[in-house]
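*Asks:* missing the sequence, but the structure's below:
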């Protein structure tokens, strides 16, 4: 399996794990399956375009066209030409769905019902983020900057959930991003040639690497560093002082000489 072939499912998984933080906001959660399917079609289009190969901008354009066609079939089949090709009626219908979805978001508290407008907003947003992640991590081979759209997706979910998306969703999102980084790192190491993992212990066998040598020791070290980093990210905020008092706290109770009202 080539490096980009490994990166493609890693980018797909990283987007979906970050989108998992949106699951507590809407019931039922069946919209995530629609997003996974559409995003899978977009990722598959990228694989085919890179094998042709097309230029990088054309690859992203082809993926965007596939995403538009898939969303048209999912949400505006009756308004589309032949049920697939979008026209003016499709875009008008999409605008109306977005408007109704925005009204539903303001009307309902979490978990909100899975109305068609909210579903389009969720699926469309996840697909756009997934397209950006695939373009950065796979097409342009820059996995680290791909964390920015993933962070934006998780931050929106954390903000809408009223102060946080929970430790489980954080672990899922962080694990997906680390998986993407490890897949890119393994691909970069494989381009250096055969990697030796050092002397083996007596009686211990290691899995062969793609280059024919021992398993990648740097990759194993990267996994351990990632696990420690996630553990610290969860544990450190629990012991740090909050911002509920002191300089950044509420109204003061001092008796100053000014003529203010103490607020």
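*Replies:* Structure's in. What do you need? Bear in mind that the values here come from a model prediction, so they are computed numbers and not experimental data.

*Asks:* alpha carbons only for contacts and neighbour counts from here, please
*Replies:* OK.

*Asks:* Now the residue most central in space within the chain. Nearest residue, chain neighbours left out?
*Replies:* Centrality entry for the chain: nearest residue to the mean C-alpha point is residue 15, 2.8 Å, by CA atoms, centre = their mean. Nearest residue to residue 15 in three dimensions, chain neighbours excluded: residue 130, at 5.5 Å (CA to CA, 6 or more residues apart in numbering).

*Asks:* hmm, back to that, and for the helix or strand where the residue nearest to the centre of the chain lies, what are the contacting residues?
*Replies:* Assigned by DSSP states H and E, residue 15 belongs to helix 3-19. Contacts with helix 3-19, where a contact means CA atoms under 8 Å, 6 or more residues apart in numbering, come from 36, 39-40, 43, 47, 126, 129-130, 133-134, 137-138, 150-151, 153-154, 157, 169-170, 172-177, 179-180, 183-184, 186-187.

*Asks:* ok, second structure coming up, stack it against the first:
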């Protein structure tokens, strides 16, 4: 994920067109998966060819068979490992594409929610509330960063006399209000499932 995100950051810095940025990240992801899982079937151990694609298909089929055959926790076969690593990389690419490349933090939460829901649904005793809180706080920080970015594009915010630190009260108010709304939303998200 770090390499994938780094390639995206470098491509946006060049700057490449948005589709080319996503294509570069996808290509690096494919090369990394080939290096990890199909090195023996690739050209120079890195570039996937028809043999590597066939091997990936076999591994995915094996992983699907293992998932349907074993109960949780299933043994970590190469097929299941490819499904896990590949799935996380695909979700990472979707989140990076939506949140950073196309500047839409709100829709980027959907792939994250899908990843969290699958993990929560497969766990025997559910997922600890602390992990939910950490994931939700990270998503709220993503929304806050996007909101600040959009607000800064409007120019300077005026809202009264400067405070002791030189900040205008109007400039701090949206951030403070956003934090309060986020804290209330997290509290409700933790309490309502317990009540239900």
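*Replies:* Structure received. Being a predicted model, the structure only gives us computed values, none of them experimental.

*Asks:* mind listing what the alignment partner in structure 1 of residue 11 of structure 2 touches?
*Replies:* Alignment note: residue 11 of structure 2 maps to residue 49 in structure 1; criterion TM-score structural alignment. Neighbour list for residue 49 of structure 1: 59, 62 [criterion: CA under 8 Å, 6+ apart].

*Asks:* how about the helices of the stretch 101-250 of structure 1, start to end?
*Replies:* For the stretch 101-250 of structure 1, the helices defined by DSSP state H, counting those that start in this stretch cover 116-134, 147-160, 167-191, 217-239.

*Asks:* List the buried residues for the third one?
*Replies:* To tie it back to what came earlier, the one meant is helix 167-191 of structure 1. By neighbour count, and taking 16 or more other CA atoms under 10 Å as the criterion, the buried residues in helix 167-191 of structure 1 are 169-187, 190.

*Asks:* Can you give me the stretch of structure 2 that stretch 75-88 of structure 1 aligns onto?
*Replies:* Aligning stretch 75-88 of structure 1 against structure 2 (TM-score structural alignment) gives residues 37-50.

*Asks:* And residue 45 of structure 2, how close does it get to residue 31 of structure 2?
*Replies:* 9 Å (CA to CA, to the nearest Å).

*Asks:* between those two, who's got more neighbours?
*Replies:* Higher neighbour count among residue 45 of structure 2 and residue 31: residue 31, with 18 against 15, using other CA atoms under 10 Å.

*Asks:* looking at it, that one is touching residue 49, isn't it?
*Replies:* No: using CA atoms under 8 Å, residue 31 of structure 2 is not in contact with residue 49; the gap is 10.9 Å.

*Asks:* Mind listing the shared neighbours of the two?
*Replies:* Shared contacts of residue 31 of structure 2 and residue 49 (CA under 8 Å, 6+ apart): none.

*Asks:* Straight-line length of stretch 76-86 of structure 1, end to end?
*Replies:* End to end - CA to CA - stretch 76-86 of structure 1 spans 8 Å.

*Asks:* mind listing what's buried in it?
*Replies:* Within stretch 76-86 of structure 1, the residues that qualify as buried are 76, 77, 79, 80, 84, 85, 86, counting by 16+ other CA under 10 Å.

*Asks:* re the thing from before, please report how far the match of residue 11 of structure 2 lies from residue 41 of structure 1.
*Replies:* 12 Å.

*Asks:* which bit of structure 2 covers the helix holding residue 15 of structure 1?
*Replies:* Under TM-score structural alignment, there's no match for helix 3-19 of structure 1.

*Asks:* Next: stretch 129-149 of structure 1.
*Replies:* Counting by TM-score structural alignment, stretch 129-149 of structure 1 corresponds to residues 91-111.

*Asks:* and the matching stretch, how far from the chain's centre?
*Replies:* Here stretch 91-111 of structure 2 is found 7 Å from its chain centre; the criterion is CA atoms, centre = their mean, to the nearest Å.

*Asks:* ok, and what's touching it?
*Replies:* 1, 4-5, 8, 12, 18, 21-22, 25-26, 112, 115, 139, 142-143, 146.

*Asks:* Span of it from start to end?
*Replies:* For stretch 91-111 of structure 2, the end-to-end distance is 6 Å (CA to CA).

*Asks:* Likewise for stretch 137-156 of structure 1?
*Replies:* End-to-end span of stretch 137-156 of structure 1 (CA to CA): 21 Å.

*Asks:* for that stretch, which positions count as buried?
*Replies:* By 16+ other CA under 10 Å, the buried positions in stretch 137-156 of structure 1 come out as 137-139, 141-143, 146-147, 149-151, 153-155.

*Asks:* Can you redo these as JSON lines, where the extra columns are distance to residue 109 of structure 1?
*Replies:* As requested, those are exported to JSON lines (distance: CA to CA, whole Å):
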{"residue": "137", "distance to residue 109 of structure 1": "35"}
{"residue": "138", "distance to residue 109 of structure 1": "37"}
{"residue": "139", "distance to residue 109 of structure 1": "39"}
{"residue": "141", "distance to residue 109 of structure 1": "40"}
{"residue": "142", "distance to residue 109 of structure 1": "38"}
{"residue": "143", "distance to residue 109 of structure 1": "35"}
{"residue": "146", "distance to residue 109 of structure 1": "31"}
{"residue": "147", "distance to residue 109 of structure 1": "29"}
{"residue": "149", "distance to residue 109 of structure 1": "25"}
{"residue": "150", "distance to residue 109 of structure 1": "24"}
{"residue": "151", "distance to residue 109 of structure 1": "23"}
{"residue": "153", "distance to residue 109 of structure 1": "19"}
{"residue": "154", "distance to residue 109 of structure 1": "19"}
{"residue": "155", "distance to residue 109 of structure 1": "18"}
